[in-house]
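Colleague: Could you look at this predicted model? Sequence included:
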Amino acid sequence: MQDLRKIFRYARPYRRDLFAAVGLIFIECIFEMVIPVLMSTLVDDGVPTHNMAVIFRQGGLMILCAVLALITGLLYARYAARFANGFAAELRMAEYAAVQKFDFANLDRFSDASLVTRMTTDVTVMLNAVNAGLRPLVRSPVMLCMGLAMACVLSPRLTIVFL
């Protein structure tokens, strides 16, 4: 755990981007969880009575929610990429500074190509882990909690089955 703290301290300058990305995931989940509720209203109220006003209204709201979820998803990708790339840049600079402090005995043990490859590969692995892991790490618990809350609103007995 201490190693992760040491590594992620290089992400501090990009905390705003991280918080923006997490907030956008949360908003995207809200839009995605509203769509089934709108669909249930459309099927329960609009289809049996052939009420076209309800069908068009609910369909329009579903399209609006889908477009807003798409927009927040794209904005999430932007902020998450900015966070991950900024974190990787800070980490790369710290690695470079650490290599510059090596004495000549250490530099003789490692070839230049080996050091460059290690630095590049290590930073790329961290960049990919942060970039690919942030979305499921945040989205999964949010979708679970919101899904249970929506199930409780629709049918409290069904929520017990889900739990």
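Modeller: Looks like it arrived, so ask away.

Colleague: C-alpha only now, for contacts and for neighbours.
Modeller: Noted.

Colleague: Return the distance of the residue positioned nearest the centre of the chain relative to Met52.
Modeller: Nearest to the geometric centre of the chain sits Arg135, at 2.4 Å (CA atoms, centre = their mean). To Met52, Arg135 is 38 Å away according to CA to CA, to the nearest Å.

Colleague: And the longest helix that the chain contains, how far out from the chain middle?
Modeller: Scanning the chain for the helix with the most residues, using DSSP state H, yields helix 52-100. Its chain's C-alpha centre lies 7 Å from the corresponding centre of helix 52-100 when counted by CA atoms, centre = their mean, to the nearest Å.

Colleague: same for that helix, what does it pack against?
Modeller: Contacts defined by 3 or more CA pairs under 8 Å, 6 or more residues apart in numbering; DSSP states H and E place helix 52-100 against helix 15-41, helix 112-154.

Colleague: what do you get if the cut-off is 10 Å, keeping everything else the same?
Modeller: The criterion is 3 or more CA pairs under 10 Å, 6 or more residues apart in numbering; DSSP states H and E, and the helices and strands that helix 52-100 contacts are helix 2-8, helix 15-41, helix 104-109, helix 112-154.

Colleague: looking at those, which is buried most?
Modeller: helix 15-41 (a mean of 18; mean count of other CA atoms under 10 Å).

Colleague: Please compare the first structure with the one that follows:
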Amino acid sequence: MNSLKRATQFMRPYKAMVLLGLVTTVLPVIMELMVPRLLQYVVDQGIRAQNMANIYWGAGLMFGAALLGAVATLGQGVARAQLSQGIAFDMRYLLFGHIQSLSYADLDRLQTGQLMTRISSDVDTVRMFSSAGLALLIRALLMVIGSMIMLFVTDWELASIMLVLLAVMALLLRSLLSRAQPLFAVVQQKAAALNTIVQENLAGVRVVKAYVRERFEIDRFNVGNVDYRDQNIRVGRLMALALPSLALLTNLGIVSIIWWGGTSVINDRLSVGELIAFNNYLMIGMAPLLLLSNILMMVS
């Protein structure tokens, strides 16, 4: 979670943008969580009751919630852009100043590629996280928590089944993350080594040409390039397990809802609108976990 720690430290001068970002992140979540409940109202009190007034009223509220959420999301984009660029600017300035203050011993010990990676790739990682990752992380957590609350409000028995599925998904994500973190660390090392090769070659390109060492340098770069590619492939193969596994669990949840919820509707313990709302809350709660897997990899 190094990116998270770095980002939060540099957010202090931008408290207004942070506050605006939080408000415009929470508001769309609230609006989205209202929609399934409004849909339940339209189905039960409007369609099944054959009451057009309730249908119009519910549809109008759904449109209003969607519009308010869209406006808040627009404000969130503005806040994220200003916040992320400000953080990246401050980090680049401080990092470059720190490099200038390094001792000769530190400069001999550190590779040029490592320093270039720190001031470019690492700063970009923090910028992307503060721009999109942090807002999406907060949104995903709120969506999961909010949907679970609404699931229990709708029907606690069905919600208990979903809670088990969410726990399994969380354990799966934790397992993937623990296996992926060391691989991502190696990717960063390979990237730094590749940057060092390129920088050293460009700095001494005249010497390379003078001694006709082009083929040696090409082979040297190719070795580093292959290592970097292979390590990224290893990470990609591991991450490829996340989406189908989580999608399978989500589909199992839908099947459980259809089976258990359908029986409850037939026995008049649950209304059709409640079943539809429950299914929507399930999708709202499950989808952020797919997003969380990518965000956690971003900040690891």
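Modeller: Yep, it's here. Source: prediction; values computed, not measured.

Colleague: TM-score of the superposition?
Modeller: Once superposed, chain against chain, the TM-score is 0.82 (TM-score structural alignment, normalised by the length of structure 1); 163 aligned residues with a CA RMSD of 2.9 Å.

Colleague: Format the helices and strands packed on helix 52-100 of structure 1 as a markdown table; extra columns: distance to Leu61 of structure 1.
Modeller: Conversion of those to a markdown table gives the following (distance: least, CA to CA, whole Å):
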| stretch | distance to Leu61 of structure 1 |
| --- | --- |
| helix 2-8 | 41 |
| helix 15-41 | 7 |
| helix 104-109 | 63 |
| helix 112-154 | 18 |
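
Colleague: And these: which comes nearest Arg78 of structure 1?
Modeller: Closest approach to Arg78 of structure 1 among these (CA to CA): helix 15-41, 8.1 Å.

Colleague: gap between that closest one and the chain center?
Modeller: For helix 15-41 of structure 1, the distance to the chain centre is 11 Å (CA atoms, centre = their mean).

Colleague: And for stretch 114-123 of structure 1?
Modeller: 26 Å.

Colleague: What are the contacting residues of it?
Modeller: Contacts to stretch 114-123 of structure 1, defined as CA atoms under 10 Å, 6 or more residues apart in numbering, come from residues 85, 87-93, 95-96, 99, 107, 111-113, 124, 127, 129.

Colleague: mean per-residue distance, that stretch to structure 2?
Modeller: Here the mean offset of stretch 114-123 of structure 1 against structure 2 after fitting is 4.9 Å, by mean CA distance after the TM-score superposition for structure 1.

Colleague: follow-up on the earlier one: need the contact list for the residue nearest to the centre of structure 1.
Modeller: Ala21, Val22, Ile25, Gly73, Tyr76, Ala77, Ala80.

Colleague: Apply 8 Å and report the result again.
Modeller: Contact analysis of Arg135 of structure 1 by CA atoms under 8 Å, 6 or more residues apart in numbering lists Ile25.

Colleague: One more: Val54 of structure 1?
Modeller: Taking CA under 8 Å, 6+ apart as the test, what Val54 of structure 1 contacts is Leu42, Asp45, Gly46.

Colleague: The second one - how many residues pack around it?
Modeller: Translated: Asp45 of structure 1. Number of residues near Asp45 of structure 1 (other CA atoms under 10 Å) recorded here: 15.

Colleague: How about the first one?
Modeller: Residues contacting Leu42 of structure 1 under the criterion other CA under 10 Å number 21.

Colleague: hmm, back to that, for Asp103 of structure 1, state which of the contacts of Val54 of structure 1 is nearest.
Modeller: Leu42 (71.3 Å).

Colleague: Verify the stated contact: that closest one with Gln58.
Modeller: Yes - between Leu42 of structure 1 and Gln58 there is a contact at 5.9 Å, judged by CA atoms under 8 Å.

Colleague: Skipping adjacent residues, who's closest to Leu75 of structure 1 in space?
Modeller: In space, and not counting its chain neighbours, Leu75 of structure 1 is closest to Leu24: 7.2 Å by CA to CA, 6 or more residues apart in numbering.

Colleague: Look up how far Thr112 of structure 2 lies from Leu202 of structure 2.
Modeller: In terms of CA to CA, Leu202 of structure 2 sits 12 Å off from Thr112 of structure 2.

Colleague: Tell me the secondary structure of Leu102 of structure 2, please.
Modeller: coil (DSSP: H, G, I helix; E, B strand; the rest coil).

Colleague: neighbours of it, just the number please.
Modeller: Look at Leu102 of structure 2: counted by other CA under 10 Å, it has 12 neighbours.
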